[in-house]
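let's see this in three dimensions:
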Amino acid sequence: MSVIYILLTISIIVAIVFFVAFIFAVKNGQYDDSYTPSVRMLFEDELVKEKTKKPIQSKD
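Sure thing, here's the model as predicted:
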């Protein structure tokens, strides 16, 4: 039973370490996207081709 307490304590400590590392990486700009804004201007005004609708022919 004491092994469960030890494993639980170790897993919580490891989770806290990973959380702190994640927060540190976010604050230092590790996940900032520096590539997409420079490419977005090339594709922003892309023309959208609409399908032309054929008129419905009635049988009279």
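
alpha carbons only for contacts and neighbour counts from here, please
OK.

past the longest helix that the chain contains, which element shows up next along the chain?
Ranked by residue count and defined by DSSP state H, the top helix of the chain is helix 2-27. Where DSSP states H and E defines the elements, the next helix or strand beyond helix 2-27 is helix 36-43.

to compare with the earlier structure, here is another sequence to fold:
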Amino acid sequence: MNAIIFLIPISLMLAGVALIAFLWTLRTRQYGDPEGDSHRILLAEDAPLTIKPVPR
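Predicted structure coming up:
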């Protein structure tokens, strides 16, 4: 029962930190363009991967 006295405030503080971090990500617009991110991974801008022979 004594452990609950310590665990409840610690869990509430951790939840508060997580909430503050989430609100900070919203404020800095890190979720501003989900459509652009989903289309960007489909574009083939990189050069094709070539396999070099291993010298013996």
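
about what we covered before: can you give me how far the longest helix of structure 1 is from the chain middle?
24 Å (CA atoms, centre = their mean, to the nearest Å).

tell me the counterpart of residue 11 of structure 2 in structure 1.
In structure 1, the residue matched to residue 11 of structure 2 (TM-score structural alignment) is residue 11.

from residue 4 of structure 1, how far off is that match?
Noted for residue 11 of structure 1: a distance of 10 Å to residue 4 of structure 1, by CA to CA, to the nearest Å.

higher neighbour count, those two?
Shown here are residue 11 of structure 1 and residue 4; by other CA atoms under 10 Å, residue 11 has more neighbours (12 against 9).

enumerate every residue touching the residue nearest the centre of structure 1.
For structure 1, residue 31 is the residue whose C-alpha lies nearest the centre (CA atoms, centre = their mean; 10.0 Å). Counting by CA atoms under 8 Å, 6 or more residues apart in numbering, residue 31 of structure 1 touches residue 25.
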